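> structure for this input, please:
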Amino acid sequence: MSFPKKGKSFPGNGANGGGSQSSETRFAVEIAVALKRSLGSTHAAVKTAAAWTGANERTAKNWFSGRYGPSGEHLVALARNSDEVLHAFLSMAGRSDLIAAVKLAHLEYAAEDLLATIRQMNGRTM
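Just a heads-up that it's a prediction; the model follows:
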């Protein structure tokens, strides 16, 4: 088997090239899906993720493609800004119970915001 002209791995060797996905590859793909759900697939989305993390745009583009996953520091920044990334991380960690808690907190905030709007409307009509 010869080395590919570009890249760092053997083609189709099973580890990363053609067999079952490694856990590192699954992680990168899950984060890519979450980023696309959260921000979309545009260049502006890549720029937003790069701004959130302080990472280079090329690095963020690799996250969106699922080629590489973010490092721990960047993952924290992404999860801070994107509920989709946070949910993907918690799901991969087997902590679905915490996803429900996050959704409940958002629901409570939305209910409080709605009540404040209703109170404000009632105050104007009186």
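> can we go C-alpha only for contacts and neighbour counts from here?
OK.
> give me the number of residues near K103?
13 (other CA atoms under 10 Å).
> show me what the helix ranked longest in the chain is packed up against.
In the chain, ranked by residue count with DSSP state H as the criterion, the top helix is helix 96-125. Packing contacts for helix 96-125, counted by 3 or more CA pairs under 8 Å, 6 or more residues apart in numbering; DSSP states H and E, involve helix 83-92.
> I'd like the structure of this one too, to check against the first:
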Amino acid sequence: MFPKTGRKLHSGSGETDLAIMISQALFAELGASHRATKTAMGWTGASERTVKHWLAATHVPKGNHLVSLARHSDQVLGAILLAAGRGDLRIALDLDAVRVKLLELAALLGGG
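Coordinates of the predicted model:
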């Protein structure tokens, strides 16, 4: 006998974990307001409904949307690196953020 086929697609636990990680990263970066949805829409060109699915962790951003989110959000990029088992590369992101802050501080001290 052949199993029944239906319309419901089952995602693997890895995809569910990634959806949760991306959702948490977006909330950490953007907050929980409606503005967060609008900001993510602007970053990716995705529809409001699509972004709300990402925030609810029911869907994972795919392809260009995922790349656009990673381009604009260090939190999302970090989540992707962790999901890929490359969490050690997050140190480079953190070091770059520290470098930028130090340059800003040096400009403030030099300009005053």
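> TM value for the aligned chains?
Once superposed, chain against chain, the TM-score is 0.87 (TM-score structural alignment, normalised by the length of structure 2); 107 aligned residues with a CA RMSD of 1.8 Å.
> now the counterpart of L90 of structure 1 in structure 2: how far from A32 of structure 2?
Mapped onto structure 2 by TM-score structural alignment, L90 of structure 1 lines up with L81. Applying CA to CA, to the nearest Å, the value for L81 of structure 2 to A32 of structure 2 is 23 Å.
> quick check, central residue of structure 1?
V85 (2.9 Å; CA atoms, centre = their mean).
> and it, what does it touch?
I31, A34, L35, S38, L78, A79 (CA atoms under 8 Å, 6 or more residues apart in numbering).
> might one say that R80 of structure 1 is in contact with L86?
Yes: contact criterion CA atoms under 8 Å: R80 of structure 1 and L86 qualify, at 7.4 Å.
> can you give me the neighbour number for the nearest residue to A28 of structure 1 once chain neighbours are set aside?
In space, and not counting its chain neighbours, A28 of structure 1 is closest to G69: 4.1 Å by CA to CA, 6 or more residues apart in numbering. Per other CA under 10 Å, the neighbour tally for G69 of structure 1 reads 23.
> of the contacts of V85 of structure 1, buried ones?
I31, A34, L35, L78, A79 (16 or more other CA atoms under 10 Å).
> looking at these, which one is closest to S23 of structure 1?
I31 (12.3 Å; CA to CA).
> how close does the residue nearest to A28 of structure 1 sit to V46 of structure 1?
Taking CA to CA, one finds G69 of structure 1 at 14 Å from V46 of structure 1.
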